[in-house]
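> this is a predicted model, with the sequence first.
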Amino acid sequence: MIEFSVGNYRSFKDVVTFSMVAAPIQHEDETTDLNNVFAIAKDISLLKSAAIYGANASGKSNLVRAIAFMRTFVLNSAVGRRVKEPIDTEIYRLSKDTEAEPSYFEIIFAIGTTRYRYGFEVDRLCVRSEWLYQTSISTEFELFSREGKEIYVSQKFIEGQDLVKKTRDNALFLSVVSQFNGSISTEIIDWFDRKLITISELEDESKYIEMSDEILMGDYRKQDLRSIVTGFDLGIVGLELITIPPDDVGDDTFFDIKTTRWKYDVDGSKLSLEEFNIDKEESAGTQKLYRLAGLLIIALEQGRILIIDELDGRLHPLVTSAIVKLFNSPKTNSENAQLIFTTHDTNLLSSNLFRKDQIWFTEKNRYGATDLYSLAEYKIPDRASFEQDYIAGKYGAVPFIGDLSRLLGKK
């Protein structure tokens, strides 16, 4: 992923842009530049990871939701949607100016050496506009553009020539063309489906629990999964999938995930292994780490873009830091996977872990609209403490806490 822009969606009033493009800056430690940045062309290098900070309710989660909305709408707008079914977008509600305006979404990404810029504007009733551009070397050319009911299709996007009339008002043209096996559109839809993964703490986690379960059920990467779970000093020495045979009533086969820990005698010697049900007898942090483990393995192996809201939730700061280092290291991230996450963990604000352009902030203005900006926009002296300066409020994006003692009143 290169860039993502959103406007008039939830707390985002004006269009803001989140960028994974490496800024033309040099980190004080050359190793950090070598590890955290990778080139996709002579003119552009990207970041392997990025952290987004901000006060509670500042809009961090809304950025993740915006990317998730775009992904879901691209994948589902042409499938199983009724003719007049409303589009599930949410405009910025704190301004009269935005009430009749559409929500704006645009993403720039690369598939191999080819770059695309795709976006759309939608309201609750229809797609207001839509566009797709392709970049070859340094030249960008239009594949199609849409304004209301009018869709212009260029000769370079011949797969969409006869599908304009088949596109409903509440469906994306790109999604429709992919349904008819267009080569470019199918490649782009596959990128949204397979490469882009968004995880919100507020959503059902089942969509990424399955990856860990599937790895345990087969032999593929099973040892890697165990290594991640047992390697974080949780006291766990083993991880097994236990199959529960069907009973007399039904014919479904169920399974449990079991962790094993050493049981000791009175002298402190290892006696035997004790089994625990991971969902019923392990901590919330252990459960999250297990669920993340399969996702991390697949993302790093296949070069996916992993976007996680509240990555640090229920995890120790050293565990979160270790996960970030997996993505920043060329040894464990040879496929240039990207990790983008929101967090409150200021322990990660270190020049030993991040370049300045890898640290982002969200902050609401007096009208409740979210602004999004990077630490790279600040002039910071070498060896400055990102963490101390952030806590001190030098970069903004921190909560203003009033006198809470007044809540109790006076005796």
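It's in.
> switch to C-alpha atoms for all contacts and neighbour counts from now on
Noted.
> at the geometric centre of this protein, which residue do we find?
Ile307 (1.2 Å; C-alpha atoms, centre = their mean).
> now it: how far from Thr31?
25 Å (C-alpha to C-alpha, to the nearest Å).
> surely the residue nearest to the centre of the chain is in contact with Thr343?
No. Between Ile307 and Thr343 there is no contact under C-alpha atoms under 8 Å: 11.7 Å.
> which residues sit against the lengthiest helix in the chain?
The helix that spans the most residues within the chain, counting by DSSP state H, is helix 284-302. For helix 284-302, contacts defined as C-alpha atoms under 8 Å, 6 or more residues apart in numbering pick out 208-209, 211-213, 215, 221, 224-225, 228-229, 234, 278-279, 304-306, 314-315, 327, 332-337.
> mind giving me the PyMOL command for buried ones among these?
The following PyMOL selection, which keeps only the buried ones among these, applies the criterion 16 or more other C-alpha atoms under 10 Å:
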select buried, resi 208+209+211+212+213+215+221+225+228+229+278+304+305+306+315+327+333+335+336+337
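> take the contacts of helix 284-302 and keep only those in strands.
305-306 (DSSP state E).
> the contacts of helix 284-302 in helices, which ones?
Those of those mapping onto helices are 208-209, 211-213, 215, 224-225, 228-229, 278-279, 327, per DSSP H.
> now, the most widely separated pair of those?
The most widely separated members of the ones in helices among the contacts of helix 284-302, counting by C-alpha to C-alpha, are Asp279 and Phe327 (27.6 Å).
> contacts only, for the closest residue to Ile87 other than its chain neighbours.
Nearest non-adjacent residue to Ile87, counting by C-alpha to C-alpha, 6 or more residues apart in numbering: Arg124, 4.6 Å away. Arg124 makes contact with 86-89 under the criterion C-alpha under 8 Å, 6+ apart.
> was I right to think Glu101 contacts Leu125?
No. If you go by C-alpha under 8 Å, Glu101 and Leu125 don't touch, sitting 11.8 Å apart.
> state the distance from Gln179 to Glu106.
Shown here: Gln179 relative to Glu106, a distance of 21 Å by C-alpha to C-alpha.
> structure two is appended below for comparative analysis:
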Amino acid sequence: MLINFTLSNWMSFRDTATLTTIASKERQHGERLPRIKKYPLRLLPITAIYGGNASGKTNLFQALKFAKYLIVEGTHPDNLIPRQWFRLDNASLNHPSEFVFDILIEDTIYQYSFSVTSKVVIEEKLVEILSTRDKIIYHRYDSQPHFNSTLAKDDFLKFAFKGTRDNQLFLTNTVNQQIELFKPIYDWFKYSLELIAPDDRFQPFLQFIDENNPLFNTMNKILMGLDTGIVRLGNEEIKIENIDISEFLKSKLKTEIKEGETVKIHKFGNLEPIIISRKKGELIAKKLISYHHHSQEEEIPFEIYQESDGTKRIIDLIPVLLDLINPHSNKVFIIDEIDRSLHTLLTRKILETYLNNCHPETRNQLIFTTHDLLLMDQKLLRRDEMWITERQFDGNTTLIGLSEYDDIRYDKDIRKSYLQGRMGGIPRINPALILSNNNQNIDKIKEDN
């Protein structure tokens, strides 16, 4: 689980901002809060981030995406670190961008942090948070490693650090060097932290196209219950020769896909995904198909790209929901614009289904950004589960938790207070300026005619 995320000097976040999922003393919906007895600690299973356009919601998402990329993928030797600093003052270019994660892995809390410029890693630190003290595992600064007393005797770790480039995280290099010691931290970022952008399509495609998948029927039942008009999803085999890709790529697929391997490609234009695998020496290509009822109850196949954006978004989110309600899962889903192309009632039903399955042993989390103010509802969410991003006049984004407002009662319609501007995070619209510009344009058009 993600306990805290702190960032600074990233895109519109010039100053330090922290998103926390540590529960306040609020009692509402307390029965669904995960409890970490070792510390002790109550965490939030869900977090909603609201705010006006260009207020910084997506920039927060992009910060998490950047951090995951830098840790999991790393950088090439001669490449710059693709950080995006705050560009609205001259000083930020020369200041590092900083990221701090407090994460829960098998009921142990770790803090992993790093600060980078476009060229080098300035500092990197891994700490185990114990119930009574903090135990520094390693601390990289001044281009030198500083290990705890136990690890300081490990010559191979020192050797691995010497092979860590200035533009590379030590955590990433240890995994590349097959050092298992810090791999649980790396694996959390690679496998547990899932980021879904508004335009991400068919990330769970394999589950839908494999009719032998145990979840296949469950996903289809959920899809039917959400009034999409789809009876079921299935697959259709197509010949490799008929796929609209270059002959070079076809040849490469034929030579490089090994027995049992599966790859996903997209047909350009409509972004229709295709799965290609090799079974018993033969290449097999499949594409996802939706089926609708004909007036005579006959099933009629449709290409997925022919479905509405909302239906495609639902297809994206159903496997996410199944993961979230899986008692054995421990994933953190970060979804930017969860309500994109969805009706409010559909979005709310997805959230309610997840929350109804949350309990003290839950180790999944859902963090999302949204413009849908009908989700700003204390019957659905606790106050400490709701946050607002606000862009200041100097361009800096601040992150504010609604639990910081003492005057919000449990029975209060917080949407009204939010829309009245009492909490910030709403667009600063100047009607006079808009009208003035329009009148000038209209007058100019009349003169030209």
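Sure thing, it's come through. All of these numbers come straight from a predicted model, not from anything done at the bench.
> I figured Gln84 of the second structure hits Phe13, correct?
No. Counting by C-alpha under 8 Å, Gln84 of the second structure sits too far from Phe13 to count as a contact (10.0 Å).
> compare neighbour counts for the two and give me the winner.
More neighbours surround Phe13 than the other of Gln84 of the second structure and Phe13, with 25 against 18 (other C-alpha atoms under 10 Å).
> ok, the more buried one to Phe147 of the second structure distance?
31 Å.
> please say which position in the second structure Ile151 of the first structure maps to.
Alignment note (TM-score structural alignment): Ile151 of the first structure maps to Pro145 of the second structure.
> please apply the same query to Glu99 of the first structure.
Using TM-score structural alignment, Glu99 of the first structure sits opposite Leu93 in the second structure.
> and if you look at Phe38 of the first structure?
Using TM-score structural alignment, Phe38 of the first structure pairs with Pro34 in the second structure.
> what is the burial count for its match?
The number of residues packed near Pro34 of the second structure is 23, by other C-alpha under 10 Å.
> likewise for Gln144 of the second structure?
Gln144 of the second structure has 12 nearby residues by other C-alpha under 10 Å.
> now Lys258 of the first structure: which helix or strand?
Assessed by DSSP states H and E, Lys258 of the first structure sits inside strand 254-264.
> repeat that for Arg140 of the second structure.
strand 134-141.
> cool, and Ile122 of the second structure?
strand 121-129.
> in stretch 54-61 of the first structure, what counts as buried?
Of the residues in stretch 54-61 of the first structure, 54-55, 58-61 count as buried by neighbour count, 16+ other C-alpha under 10 Å.
> what's the farthest-apart pair in the residues you listed?
Longest span within these, C-alpha to C-alpha: Ala55 and Ser61, 10.9 Å.
> give the equivalent position in the second structure for Phe73 of the first structure.
In the second structure, Phe73 of the first structure lines up with Leu70, judged by TM-score structural alignment.
> quick one: neighbours of its match, just the number.
18.
> tell me how far the ends of stretch 168-187 of the second structure are from each other?
End-to-end span of stretch 168-187 of the second structure (C-alpha to C-alpha): 17 Å.
> just to revisit the earlier point, give the contact list for the match of Glu99 of the first structure.
85-87.
> same thing but 7 Å
If you count contacts by C-alpha atoms under 7 Å, 6 or more residues apart in numbering, Leu93 of the second structure has them with Trp85.
> can I take it that it is in a helix?
Yes. Counting by DSSP: H, G, I helix; E, B strand; the rest coil, Leu93 of the second structure is found in a helix.
> how much space between it and Met11 of the second structure?
For Leu93 of the second structure, the distance to Met11 of the second structure - C-alpha to C-alpha - is 11 Å.
> for Tyr39 of the second structure, same thing?
On the measure of C-alpha to C-alpha, Tyr39 of the second structure and Met11 of the second structure end up 34 Å apart.
> Pro319 of the second structure too?
Distance from Pro319 of the second structure to Met11 of the second structure, by C-alpha to C-alpha: 31 Å.
> same question, Leu380 of the second structure
31 Å.
> how about Ser24 of the second structure?
From Ser24 of the second structure to Met11 of the second structure the distance is 29 Å (C-alpha to C-alpha).
> before we move on, what about Arg383 of the second structure?
Distance from Arg383 of the second structure to Met11 of the second structure, counting by C-alpha to C-alpha: 27 Å.
> more neighbours, these two?
Arg383 (25 against 21).
> identify the contacts common to Leu93 and Met11 of the second structure.
What both Leu93 of the second structure and Met11 touch, as defined by C-alpha under 7 Å, 6+ apart, is the set Trp85.
> which residues of the second structure fall in helices?
Under DSSP H, the second structure gives helices at 57-72, 155-162, 170-176, 183-187, 205-209, 216-225, 247-256, 309-324, 344-355, 414-419, 431-448.
> and those helices as CSV, adding distance to Phe114 of the second structure?
Formatted as CSV, the helices of the second structure follow (distance: least, C-alpha to C-alpha, whole Å):
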stretch, distance to Phe114 of the second structure
helix 57-72, 9
helix 155-162, 15
helix 170-176, 10
helix 183-187, 14
helix 205-209, 34
helix 216-225, 39
helix 247-256, 37
helix 309-324, 29
helix 344-355, 33
helix 414-419, 35
helix 431-448, 43
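> returning to that earlier point: who's more crowded, Gln179 and Glu106 of the first structure?
Taking neighbours as other C-alpha under 10 Å, Gln179 of the first structure and Glu106 compare with Glu106 leading, 21 against 14.
> circling back to that earlier point, give the aligned equivalent of the residue nearest to Ile87 of the first structure in the second structure.
With TM-score structural alignment as the matching criterion, the partner of Arg124 of the first structure in the second structure is Ser118.
> count of neighbours near the residue mapped onto Leu163 of the first structure from the second structure?
Here Leu163 of the first structure is matched to Ala160 in the second structure, going by TM-score structural alignment. Applying other C-alpha under 10 Å, we find 16 other residues in the vicinity of Ala160 of the second structure.
> quick one: the residue nearest to the centre of the first structure and Ala337 touch, right?
No. Between Ile307 of the first structure and Ala337 there is no contact under C-alpha atoms under 7 Å: 10.9 Å.
> if I look at Phe61 of the second structure, how far off is Asp336 of the second structure?
Taking C-alpha to C-alpha, one finds Phe61 of the second structure at 7 Å from Asp336 of the second structure.
> those two: which has the busier surroundings?
Counting neighbours by other C-alpha under 10 Å for Phe61 of the second structure and for Asp336 shows that Asp336 has the greater number, 24 against 20.
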